[in-house]
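**Q** Prediction below, plus the sequence it came from.
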Amino acid sequence: MLIDTFGRKFNYLRLSITDVCNFRCNYCLPDGYDCDQERNFLTLNEIETLVTAFAQLGIKKIRITGGEPGLRKDLTDIISLCSQTPGIEKVALTTNGFNLARNATAWKAAGLNAINVSADSLDPRMFSAITGNQNLTDILHGVDVAQEAGIESLKLNAVLLKQFNYSQLQDYLDWIKDRNLTIRFIELMKTGDNQSFFRQNHVSGQEIKSLLLQQGWQQKLKHKLDGPAQEFFHPNSTGRIGLIMPYGKDFCDTCNRLRMSAIGKLHLCLFAEAGNNIRPWLTASDVEGCKQIIIDTLFDKKVAHQLQQGFVGGTKHLAMLGG
């Protein structure tokens, strides 16, 4: 088991396989992806070494992220590799859903257990205003296809923005009343590129939580492999609500996840200064060496991020490391 100097146990890896994204979300990549960046992403063989090493160190859950992971043609192979690695109990995917309808069945067959789909509005015009994409209907159809394929856990992610979708909060609650899935509201985070936008659009997660509790929503207990979201249920709703509140008190106390960038850097926090390059061990297929560098790096993990103080580290935008 991976344990840091503060006694926190790590069983969850967020694995970015590309930082390329085909959406232009106003809170992340409003000008689109910069094609001049390095694109020498981890190969399938390097990912195999990485996943094997982490699994042998006690990682039980892997979430495949981007950028947009669906842009990689070998995504199905990556899912299969992760699901077949001894020790890995759950494989999840975060996607914008642009090709979900076409691939959900194959991803399920490869071993995918859970999908989180970005849906920053249920209104097509607002969705387009936020994401620069006009295919909301196709994306929601993909969610239906994923459910029909038997994906165990389906969640929609929405970054709540004061000047955009915050007024549509009740629309989400109404939409999930008869749907067996979870809507997760994510508190907007400040990054290197969005500081003015953050000041204009940040909504406190605690404010949303108070509203839910007033409406009779009740908080669920966490499973050991769950991420940072607080999840809520209501006796009159089939669907559930999740809240991710990185500015909340004690958010980092239960941290159980590490992050790998698409170019082979191990990040101890989304908002740390820089990752530790472990790619030489991955390229050499050196599982034991990889395990040792992971253990050594973990000693540097800090007790908490410093978002409340305005520190965003080396995170220029969320697509760099999968949010």
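**A** Great, that's in hand.
**Q** alpha carbons only for contacts and neighbour counts from here, please
**A** Fine.
**Q** shouldn't G242 be in contact with Q230?
**A** Yes: applying Cα atoms under 8 Å, one finds G242 in contact with Q230, separated by 5.4 Å.
**Q** Between these two, point out the one with more neighbours.
**A** G242 (22 against 18; other Cα atoms under 10 Å).
**Q** and the helix or strand that one falls within, what does it pack onto?
**A** Per DSSP states H and E, G242 falls inside strand 240-244. Applying 3 or more Cα pairs under 8 Å, 6 or more residues apart in numbering; DSSP states H and E, one finds that strand 240-244 contacts strand 182-187, helix 205-214, strand 230-233.
**Q** Give me the helices and strands touching the last one, please.
**A** It stands for strand 230-233. strand 218-219, strand 240-244.
**Q** so which of these is the most packed in?
**A** Ranked by mean neighbour count, those are led by strand 240-244 with a mean of 23 (mean count of other Cα atoms under 10 Å).
**Q** could you give the angle of that strand to strand 182-187?
**A** Counting by axes from the mean of the first three to the mean of the last three Cα atoms, to 10 degrees, strand 240-244 lies at 20 degrees to strand 182-187.
**Q** List the contacts of strand 240-244.
**A** 176, 180-187, 205, 209, 228-234 (Cα atoms under 8 Å, 6 or more residues apart in numbering).
**Q** and it, how far from the chain's centre?
**A** Chain-centre distance of strand 240-244: 13 Å, with Cα atoms, centre = their mean, to the nearest Å.
**Q** Give me the buried stretch members for stretch 112-124, please.
**A** By neighbour count with 16 or more other Cα atoms under 10 Å, stretch 112-124 contains the buried residues 112-122.
**Q** which one of those residues is nearest Q37?
**A** Ranked by distance to Q37 (Cα to Cα), the buried residues of stretch 112-124 are led by S118 at 23.9 Å.
**Q** residues contacting the closest one?
**A** Per Cα under 8 Å, 6+ apart, neighbours of S118: 94-97, 156-158.
**Q** separation between it and R184?
**A** Distance of S118 to R184, given as Cα to Cα, to the nearest Å: 9 Å.
**Q** what do the two both touch?
**A** 156-158.
**Q** just those residues now: which is nearest I17?
**A** Nearest to I17 among the shared contacts of S118 and R184, with distances taken as Cα to Cα, is N157, at 19.4 Å.
**Q** could you say what helices and strands the lengthiest strand in the chain packs with?
**A** Criterion DSSP state E: the longest strand present in the chain is strand 153-160. Applying 3+ Cα pairs under 8 Å, 6+ apart, we find strand 153-160 packed against strand 114-118, helix 136-149, strand 182-187.
**Q** The structure to be compared is supplied as follows:
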Amino acid sequence: MVVEGAGPSCGLIDGFGRHVTYLRLSVTDRCDLRCVYCMSEDMSFRSRRDILTLEELTRLARLFIARGIDKLRITGGEPLVRPGILDLFAALSEPIADGSLRELTLTTNGTQLARFAEDLARAGVRRINVSLDTLDPERFRALTRGGSLARVMDGIAAARAAGLTVKLNVVALKDGTEHEIHDLIAFAHAREMALSLIETMPLGDVGVDRVDQYLPLDSLRRQIAGRWTLHDVPMRSGGPARYARVAETGGLIEFITPHTHNFCADCNRVRVTASGTLHTCLGQDDATDLKAHLRTSATDDVIVRLIDQALGRKPKGHDFILRRGASPQLARHMSETGG
């Protein structure tokens, strides 16, 4: 598909001069787990007709790639529960093969990985993030409201056997993560997996007060440093992570801190929901509807213009605030935005 007036040389640049090269594309708002920091127990999901088709997702992804996006992460919900999802990965393997897309990645809860890992590797995926907040089966069942830790462990093993590099995502939760952090580090680094620690974010009503979940990573890092030797690593990805290497293991820990340290100055990413809404900031209520034009415009000119206009309005940063008893800062759940 030829995009008129667009190409990698044009690039996507926001109003603050930041080059946007990273798209997080959600393919579904549905998930086979109900993690307590992500969803309420009784979730309502969008109707099937409101969700972009695989063809529309492919068209939109290729359009962003033509505009200079060189890293694409497929997200959800849980992306691997989307029927026919391998067709999308197969379509996106083409820009990987011709070099127009540098990296195609995936964030998953791991429940479907044993089934899909080899096919993902064949499609050009080299690196994935797997959400794993605990190594205790009972706590896992409680945090996910019924999930099986063994199934996720099988998925991680299958991904590693298929040659995928795995990073573990851990949402830091008060009265839980502190008790397991050393085991999580040892588990990940013994298997050559980086560990990403993430502060909980006030997105969507999950049925509990976020203040009761919140564990600041500053305090967790001090706890880690009481046992492990941490050396800061001056890595920059244009994203939210600050990195440290553990001397005893050689492995990396990423600290993602939307509350304790604002990470927006070098932001290089945008997000598109499964329903075709472009969000240029995870922590703001900005929204641009792309779906209507995907379904009515035969050419891409209007969509390109909408994307450029949205980038011109991209906020300088988020304004996450946690207050006891306050409503969620944003109504949309993380499962809808795609992380």
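**A** That came through fine. Source: prediction; values computed, not measured.
**Q** what's the counterpart of G216 of the first structure in the second structure?
**A** Under the alignment (TM-score structural alignment), G216 of the first structure pairs with T229 in the second structure.
**Q** same thing with P69 of the first structure?
**A** Under TM-score structural alignment, P69 of the first structure pairs with P79 in the second structure.
**Q** hmm, back to that, equivalent range in the second structure for the strand holding G242 of the first structure?
**A** Against the second structure, strand 240-244 of the first structure falls on residues 252-256 (TM-score structural alignment).
**Q** what ranges do the helices span in the first structure?
**A** Ranges of helices within the first structure are 44-56, 75-84, 100-110, 124-131, 136-149, 169-175, 195-201, 205-214, 279-283, 287-298, based on DSSP state H.
**Q** Can you say which of these is nearest to K224 of the first structure?
**A** Ranking those by proximity to K224 of the first structure (Cα to Cα) places helix 44-56 first, at 15.9 Å.
**Q** centre of the chain versus the closest one, how much separation?
**A** On Cα atoms, centre = their mean, the centre of helix 44-56 of the first structure falls 19 Å from the chain's centre.
**Q** From the contact counts, what lies against it?
**A** Partner elements for helix 44-56 of the first structure (3+ Cα pairs under 8 Å, 6+ apart): helix 75-84, helix 279-283, helix 287-298.
**Q** With respect to burial, which of these scores highest?
**A** helix 75-84 (a mean of 19).
**Q** Same list (the helices of the first structure) but as a markdown table, adding distance to M260 of the first structure.
**A** Listed next are the helices of the first structure as a markdown table, based on distance: least, Cα to Cα, whole Å:
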| stretch | distance to M260 of the first structure |
| --- | --- |
| helix 44-56 | 9 |
| helix 75-84 | 14 |
| helix 100-110 | 21 |
| helix 124-131 | 25 |
| helix 136-149 | 26 |
| helix 169-175 | 32 |
| helix 195-201 | 25 |
| helix 205-214 | 26 |
| helix 279-283 | 10 |
| helix 287-298 | 11 |
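**Q** Tell me which of those helices sits most buried.
**A** helix 44-56 (a mean of 21).
**Q** Look up the counterpart of that helix in the second structure, residue range please.
**A** Residue span in the second structure matched to helix 44-56 of the first structure, by TM-score structural alignment: 54-66.
**Q** ok, average deviation of that stretch from the first structure?
**A** Its matched residues in the first structure lie on average 1.4 Å from stretch 54-66 of the second structure after superposition (mean Cα distance after the TM-score superposition for the first structure).
**Q** that older thread, need the helices and strands packed on strand 240-244 of the first structure in a markdown table with distance to H305 of the first structure, can you?
**A** Converted to a markdown table, those look like this (distance: least, Cα to Cα, whole Å):
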| stretch | distance to H305 of the first structure |
| --- | --- |
| strand 182-187 | 15 |
| helix 205-214 | 17 |
| strand 230-233 | 18 |
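**Q** what's the closest of the ones you listed to L268 of the first structure?
**A** strand 182-187 (20.3 Å).
**Q** residue range for that closest one in the second structure?
**A** Per the alignment by TM-score structural alignment, strand 182-187 of the first structure matches residues 194-199 in the second structure.
**Q** Mind reading off the mean deviation between the matching stretch and the first structure?
**A** Stretch 194-199 of the second structure sits 1.1 Å off on average (mean Cα distance after the TM-score superposition for the first structure).
**Q** In this structure the match of G216 of the first structure contacts V246, no?
**A** Yes: between T229 of the second structure and V246 there is a contact under Cα under 8 Å: 5.6 Å.
**Q** Now do the contacts for Q134 of the first structure.
**A** So Q134 of the first structure contacts 124-125, 127-128 (Cα under 8 Å, 6+ apart).
**Q** Next: E138 of the second structure.
**A** With contacts defined as Cα under 8 Å, 6+ apart, E138 of the second structure has no neighbours.
**Q** Just tell me what it corresponds to in the first structure.
**A** By TM-score structural alignment, E138 of the second structure lines up with R125.
**Q** And for the match of P69 of the first structure, the neighbour number?
**A** Close neighbours of P79 of the second structure, defined as other Cα under 10 Å, add up to 24.
**Q** which residues touch it?
**A** Per Cα under 8 Å, 6+ apart, neighbours of P79 of the second structure: 26-28, 31, 85, 107-108.
**Q** circling back: would you mind giving the helices and strands packed on helix 44-56 of the first structure as JSON lines with distance to H267 of the first structure added?
**A** Listed next are those as JSON lines, based on distance: least, Cα to Cα, whole Å:
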{"stretch": "helix 75-84", "distance to H267 of the first structure": "19"}
{"stretch": "helix 279-283", "distance to H267 of the first structure": "13"}
{"stretch": "helix 287-298", "distance to H267 of the first structure": "9"}
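**Q** I'd like to know which of the ones you listed is closest to A146 of the first structure.
**A** Closest approach to A146 of the first structure among those is made by helix 75-84 (14.4 Å; Cα to Cα).
**Q** hmm, back to that, so which pair among the contacts of S118 of the first structure is furthest apart in space?
**A** G97 and A158 (13.1 Å).
**Q** The two: which has the busier surroundings?
**A** Using other Cα under 10 Å as the criterion, G97 of the first structure and A158 rank with G97 on top: 26 against 23.
**Q** wait, isn't that one in contact with L136?
**A** No: using Cα under 8 Å, G97 of the first structure makes no contact with L136, being 9.0 Å away.
**Q** and I263 of the first structure, how many neighbours?
**A** Neighbours of I263 of the first structure (other Cα under 10 Å): 19.
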